[in-house]
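[1] quick one, structure for this:
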Amino acid sequence: MTDLDTYWRDLVTAAMLGTDRRDPPVPPDGPIADLVDDALRPDPGSRMLATVAAVAAARRAAFVPGPSADTLQPPEADDRPMCSPSAAATWRQIVSEWSVLEDEWMLAVIERGLRLSPDVLVEALARHRSDGVRRARVMLAGGAVARWLVGHVPELSATSSRRVAAAAVGELPALPMPPELDQLRSLDAHTVARRLAGGFEDGRFGGPDRAVLVNLVARCRPAVLVEVAAALQGTGVGHALALADLARLRHRMLTELE
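    The predicted model follows:
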């Protein structure tokens, strides 16, 4: 410990006790003592303030910089085009309103040779820390930047190191639906739209059918979505209107990623 450090400790002790109980310690001979004397402070409190200012400046000036940190290396280059801002906004709408579409959105990004924008990448990594299959898709869609982020931000790392099957990562998961709805997935747009709208209009479809109807709209052929959305919208039925919204969102999602 240097003389300056010792004096600083004495100065702190005096300051804690107060100058009405103890006068400031006399600074050691040298520039600090000269500076305090030159200040011509009339009372102990003023001399204390002048001394503290002088010693604090001297202690800061005496610090020696530590060794320089290693330069942070950027991630490897990724030549894939980034998904558009509108596609990123659609992803946010999907995860907040219709998460049933997220798997298809992420696979479409991968299959069409796109990469995630940084904002979506960070949110998706955080969202899927514990889901191995979905996280693997995010890592593929994020590429080198995803690996770089995970290596530098522990909060974005996976909660499990268990490996997942490549087939599960690359395939759109099947969604349960009864056979009579499953067969609609292979029919033309007019037939699908007519049967769905008719089911709501004649009361065959209701609240209990919502989950399987959502699955149907999420897995039907993309070519039927526009006509299905229009037909469902025309029924004016609450559940049908929600499905129409899902159909429009899915159509927009796929169009933006083309």
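
[2] CA atoms for contacts and neighbours, from now on please.
    OK.

[3] next, the buried residues of the longest helix seen in the chain.
    Assignment by DSSP state H gives helix 132-152 as the longest helix of the chain. Buried residues in helix 132-152, counted by 16 or more other Cα atoms under 10 Å: 132-146, 149-150.

[4] which helix or strand contains the residue sitting nearest the centre point of the chain?
    When Cα atoms, centre = their mean is applied to the chain, the residue found nearest the centroid is residue 123 (2.4 Å). If you go by DSSP states H and E, residue 123 is part of helix 118-127.

[5] element containing residue 231?
    With DSSP H and E as criterion, residue 231 is part of helix 225-235.

[6] contacting residues around that helix?
    For helix 225-235, the surrounding residues in contact (Cα atoms under 8 Å, 6 or more residues apart in numbering) are 189-190, 192-194, 196-197, 200-201, 217, 240-241, 243-245, 247-248, 250-251.

[7] for the comparison step, fold the sequence that follows:
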Amino acid sequence: MNTGSPHPPSPAWEDLVTAALLGTDRRTPPGTPPGRNAPSALLDAAAAETVRRRAGLRPGPAAPRPRPAPEDPRPPLPTAAARRLALLLADRPGTAQGGRRGTAPDLIELLPQWLTAVNDRGFAAPPESLPALLDAARARTDLRPAALRFAGPRAPWLARLNPDWRFALRASPGGGMALPGPEETRRVERLWQEGLFAERVSLLAAIRSRDPDAARELLEATWSTERAEDRLMFLDSLRTGLGPRDEPFLEQALADRSRNVRATAAELLSALPQSALAARMAVRAGACVAVDHTVDTPTLLVEAPHECDAAMERDGVSAKPPSGRGERSWWLGQLVEAAPLAGWSARLGRRTPEQIVALPVADDWLGELHAAWCRAAVRQRDADWSRALLGPPSAPGAGGPGAVSLAERAKLLGALPSAERAEWVAGFIAAHGLSEAFQLLGVCAVPWAAPLGRSVVDALNIARDAGSYPWSFSGVMGLAERCLDPSEAARLDALLAVPDEPEDASPGAGGYWAEAFQRLCRTLRLRAAMTAELDVRDAGPCGA
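    Down below sits the predicted model:
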């Protein structure tokens, strides 16, 4: 049976290949004299032989035509925005000569923000942009969720035609099929019982977002037959909509065969302040910390556990500390982290979180105790304790009241309202400058609130006047390009000229700063134009 495959290479073809590999100086094709014309004669012979071989092939069976791409019911992208998308996708990251970025905006870094904005408005992607969009998502995994949402139902259809885009199939439950609705109980049960792991995770997450109890009951039905690594992923999905009704199931998971599953169940239960596990941890942690009133200044006394018993291990306490950590401090940290923060006031003399954090701690336990309270505040998203542990933004840059690290401060800020978070970081920058602020800026809502934006621009201006090189602040400058409110562009006009350099300034720093501010200003105005393009409705076809 003829399959349409090429014939085996003929002797003439093999001679031509050999001549090409060896070179015409060493071997010439049959019937061709050596000399200057040999290379051209070789190419002519190869072309003629290629035509002859192709003419002798029989056509293979016709492949079935692909089914039509699904329709995208969303409104088309405005014409100007479609053109902007083409420019964003055509940009490629690169380094300018000498490491200088110049004054042109970095378009590829604006693509994530543009995708967020277009998805918020519910537009459909222009069909002609989909290949480039999927290529960009293939190269940058951080783009994939937003890019696939924008690409819509045509992304998995295209992924079946190009294996380079197979990630779109993995990210789309059912290979692009819509998830079953809440009333489609048979489809839900079938996909849960027979679907691929990624499909089941997506299904469980979707059900959990709309009906937490139904998702938990679905998981309970097959829990005993799931693999340990799958149980861990499924259990993690319960973070969404976590509530008291999940407690009985999580209590059962404390006896799971997998240590990681037990630890995750204990973490989830400790985030429920009214759970039985939280109460048990509160008793254990309370027995370790007390106020000493026998000294002139009330002081916290810490008596770390002397053993990790079976009951503690069942409740998620890991008995073996990591390398370099003492056992008792390791156990103490886990107990305090899992105890409800609301209970410490009653146990420590009706003091507020600020008063508790301000108390001195005996025997060098302050760092360990405050670090555990930090983790508890982040896990329980307790704003009062987060404020107390953060302390004022003018506190030393390396720590708050209990030498809280910058990384811990960044996590604590996440428990505060957006406006308060921005105000605190603005105060921190005013007190300490930008050198330690990068982590803190990363947790602030975009676009930055006006006080925060002004503090960043003022700090950059101070650094420029000091004669520092701008690449010392390149990370903050890159964040500013993406996060400053575009309305701040007008305030930058005074910073665009090359400044007079002080005598002790780094040579050429003024020119570098002028470029950096010009790029920042141009980027902000470009972002404003991009937003305006998305808000203009037109009647023409998108991308026209």
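
[8] for the helix or strand just after the longest helix of structure 1, list every residue counted as buried.
    For helix 132-152 of structure 1, the following helix or strand on the C-terminal side (DSSP H and E) is helix 166-170. Going by neighbour count (16+ other Cα under 10 Å), the buried part of helix 166-170 of structure 1 is 169-170.

[9] helices or strands up against whichever helix or strand comes after helix 166-170 of structure 1?
    Later in the chain than helix 166-170 of structure 1, the nearest helix or strand by DSSP H and E is helix 179-182. Packing partners of helix 179-182 of structure 1 (3 or more Cα pairs under 8 Å, 6 or more residues apart in numbering; DSSP states H and E): helix 210-219.

[10] give me the angle between the helix it packs on and helix 225-235.
    150 degrees (axes from the mean of the first three to the mean of the last three Cα atoms, to 10 degrees).

[11] just to revisit the earlier point, buried residues in the helix holding residue 123 of structure 1?
    118, 120-122, 124-125.

[12] what angle do it and helix 132-152 make?
    110 degrees.

[13] what residues does helix 118-127 of structure 1 touch?
    Helix 118-127 of structure 1 has contacts (Cα under 8 Å, 6+ apart) with 88, 91, 135, 138-139, 142, 146, 155-157.

[14] try 10 Å
    82-83, 85, 87-89, 91-92, 95, 106, 115-116, 131, 134-139, 141-143, 145-146, 149-150, 155-158 (Cα atoms under 10 Å, 6 or more residues apart in numbering).

[15] before we move on, the earlier item: could you find the counterpart of the residue nearest to the centre of structure 1 in structure 2?
    Matched by TM-score structural alignment, residue 123 of structure 1 corresponds to residue 136 in structure 2.

[16] now swap in residue 65 of structure 1 and tell me
    Using TM-score structural alignment, residue 65 of structure 1 lines up with residue 59 in structure 2.

[17] for residue 70 of structure 2, helix, strand, or coil?
    Classification of residue 70 of structure 2 by DSSP: H, G, I helix; E, B strand; the rest coil places it in coil.

[18] okay, now it: neighbour count?
    Residues near residue 70 of structure 2, counting by other Cα atoms under 10 Å, number 13.

[19] relative to residue 152 of structure 2, how far out is it?
    9 Å (Cα to Cα, to the nearest Å).

[20] wait, a strand at residue 68 of structure 1?
    No. Counting by three-state DSSP, residue 68 of structure 1 is not part of a strand but coil.
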